[in-house]
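**Student:** Have a look; sequence and predicted model below, questions after that.
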Amino acid sequence: MFVSRWSPIVRVSFGWLGALSLLRLSVLSAKLRTLVRVRLSTRKYPMSTFNGLPAHILLVHFIVVLAPLTAVLVTACAVWPAVRRRLVWLSLVLATVVVILTPITTDAGEWLEKRVGRNPDLNTHAHLGDTFIYFAIGLLIVAALVAVVHVREARSRALPRLLVGMVAVLTIAASVAATVQVYRIGESGSRSVWHDVSGRSARTQADLGDISPK
């Protein structure tokens, strides 16, 4: 009777604690993104090339691999307690790496964007790339929430099943959204490159047609 009387209050309290934790993580992630951008902007030689190649081309492959991998790991940790006990900290580290690499990759992309011909697909790619930081932050937030669930379980103070289920639902939503956004960014980038290649091929064929003997 006593437990049933106080259980709604306990659930509301945990709900407020979860909301406050989510707000704090959002503020921390925003500060982290700002700090990385400030550091990059104050560097005398920003990361533009690596070993003679545009750094964006190399960095974007890290995002393409790490973001979906992190999404799968975080989702597995949120759904299966056995996986959570073994891989929760790895997923949190990978989510942090994705957040750190995202502004570095977009800044390198802006450097490359100024040196290639613009087209509608490139504009779409740049816009989608600029928005991915929010998906990366969302992935980091749910990874942190899953870590909180793990810590509470390890201390024999497990959260109510309702809250654990809510964390799992949020994790699945954030993971799917981040993975889909990575696909959209990669597709628009590929279309941009193909648009440039096909345009050059058409111009070359036209030039050859002009100089061919008649």
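**Tutor:** Everything's here; your move.

**Student:** Every contact and neighbour count from this point should use C-alpha atoms.
**Tutor:** Noted.

**Student:** which other helices and strands contact the host helix or strand of Ile137?
**Tutor:** In this assignment (DSSP states H and E), Ile137 forms part of helix 120-154. For helix 120-154, the packing partners by 3 or more C-alpha pairs under 8 Å, 6 or more residues apart in numbering; DSSP states H and E come out as helix 2-42, helix 55-79, helix 81-113, helix 161-211.

**Student:** and here's the other structure:
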Amino acid sequence: MGPTLINGIPGHVLFVHIAVVLVPLTALALLVCAAWPQQARRFGLALPVLAAVTLVSVPITTHAGEWLKHHVANDPLVRQHAELGDGLLPWTVGLFALAVALWWMQRRTGAASQADPAAVDEEARPGARARGALRAAAVVLSLVLGAGAVVQTYRIGDSGAQAAWHDNFSTTRTPETGSR
């Protein structure tokens, strides 16, 4: 599915940074576009593209992580990290699906306002209440999906740091070697 080693370094430790940045960024962009339709028009196709890149980054990262899991000592913290990592994909699928839905709704309402320039006022157009209800639902969904994805990303990252760093450092400062 993707490289497991990059320049001699396990790919997982590099790919993880993509997901750690893109998941919260996608969640924030999704919330902004759901709450403010004018921002959704500005984002345009960039929102679903961002969500797609985020979605694709997760299985690439987990694939590289599975490889790494089989190349380190058997550790319960590593197993816990891997299990948590498997739980991020459904959240990013939800972010992507909502991003596509918002983009599609924005295109439809944008096309309708261009077809009827006299109906510039959103409240005056037919179906304004339904659009308002859909927007409210989109805001709530983006909050739920975004918060879930970000919290899951945090939990995965924390467990990965625990797995990587437990017993791998000293709590006391080590003496410096060499002279300056």
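**Tutor:** Great, that's in hand. Note that the structure is a prediction, hence the values are computed from the model and not measured.

**Student:** What's the TM-score once they're superposed?
**Tutor:** The TM-score (TM-score structural alignment, normalised by the length of structure 2) is 0.80; 156 aligned residues with a C-alpha RMSD of 1.8 Å.

**Student:** whereabouts in structure 2 does the helix holding Ile137 of structure 1 align?
**Tutor:** Aligned by TM-score structural alignment, helix 120-154 of structure 1 falls on residues 76-110 of structure 2.

**Student:** now swap in stretch 52-64 of structure 1 and tell me
**Tutor:** Matched against structure 2 by TM-score structural alignment, stretch 52-64 of structure 1 falls on residues 8-20.

**Student:** Excluding sequence neighbours, find me the nearest residue to the residue positioned nearest the centre of structure 1.
**Tutor:** Geometric centre of structure 1, nearest residue: Ala136, 2.7 Å, by C-alpha atoms, centre = their mean. Using C-alpha to C-alpha, 6 or more residues apart in numbering and skipping residues adjacent in sequence, the residue nearest Ala136 of structure 1 is Val99, 5.4 Å away.

**Student:** and what of Gln152 of structure 2?
**Tutor:** Leaving aside its sequence neighbours, Gln152 of structure 2 sits nearest to Leu88 (C-alpha to C-alpha, 6+ apart; 6.3 Å).

**Student:** same deal with Arg37 of structure 1?
**Tutor:** Closest residue to Arg37 of structure 1 apart from its sequence neighbours, by C-alpha to C-alpha, 6+ apart: Pro103 at 6.7 Å.

**Student:** Can you tell me how far the closest residue to Gly85 of structure 2 other than its chain neighbours is from Pro90 of structure 2?
**Tutor:** Once flanking residues are discounted, Gly85 of structure 2 sits nearest to Ile156: 5.7 Å by C-alpha to C-alpha, 6+ apart. Look at Ile156 of structure 2 and Pro90 of structure 2: by C-alpha to C-alpha, to the nearest Å, they are 14 Å apart.

**Student:** Looking at these two, which one has more neighbours?
**Tutor:** Using other C-alpha atoms under 10 Å, the more surrounded residue of Ile156 of structure 2 and Pro90 is Ile156, with 23 against 15.

**Student:** Would you mind finding the match for that one in structure 1?
**Tutor:** So Ile156 of structure 2 corresponds to Ile185, using TM-score structural alignment.

**Student:** which ones are touching its match?
**Tutor:** By C-alpha atoms under 8 Å, 6 or more residues apart in numbering, the contact list for Ile185 of structure 1 reads 125, 128-129.

**Student:** ranking these by neighbours, who comes first?
**Tutor:** Gly129 leads the contacts of Ile185 of structure 1 on contacts (other C-alpha under 10 Å) with 25 neighbours.

**Student:** my guess is that residue contacts Thr106, does it?
**Tutor:** Yes: Gly129 of structure 1 lies in contact with Thr106 (C-alpha atoms under 8 Å); the separation is 6.4 Å.

**Student:** what's the spacing between Ala163 of structure 2 and Leu5 of structure 2?
**Tutor:** 19 Å.

**Student:** Over to Leu31 of structure 2?
**Tutor:** Distance from Leu31 of structure 2 to Leu5 of structure 2, by C-alpha to C-alpha: 35 Å.

**Student:** ok so, going back, list the contacts for the residue nearest to Ala136 of structure 1?
**Tutor:** Here Val99 of structure 1 is in contact with 33, 133, 136-137, 140 (C-alpha under 8 Å, 6+ apart).

**Student:** counterpart of Thr75 of structure 1 in structure 2?
**Tutor:** Aligned partner of Thr75 of structure 1 by TM-score structural alignment: Leu31.

**Student:** Can you give me the neighbour number for that match?
**Tutor:** Leu31 of structure 2 has 22 nearby residues by other C-alpha under 10 Å.

**Student:** tally of neighbours for the residue lying closest to it once chain neighbours are set aside?
**Tutor:** In space, and not counting its chain neighbours, Leu31 of structure 2 is closest to Ser142: 5.3 Å by C-alpha to C-alpha, 6+ apart. Using other C-alpha under 10 Å, Ser142 of structure 2 has 26 other residues around it.
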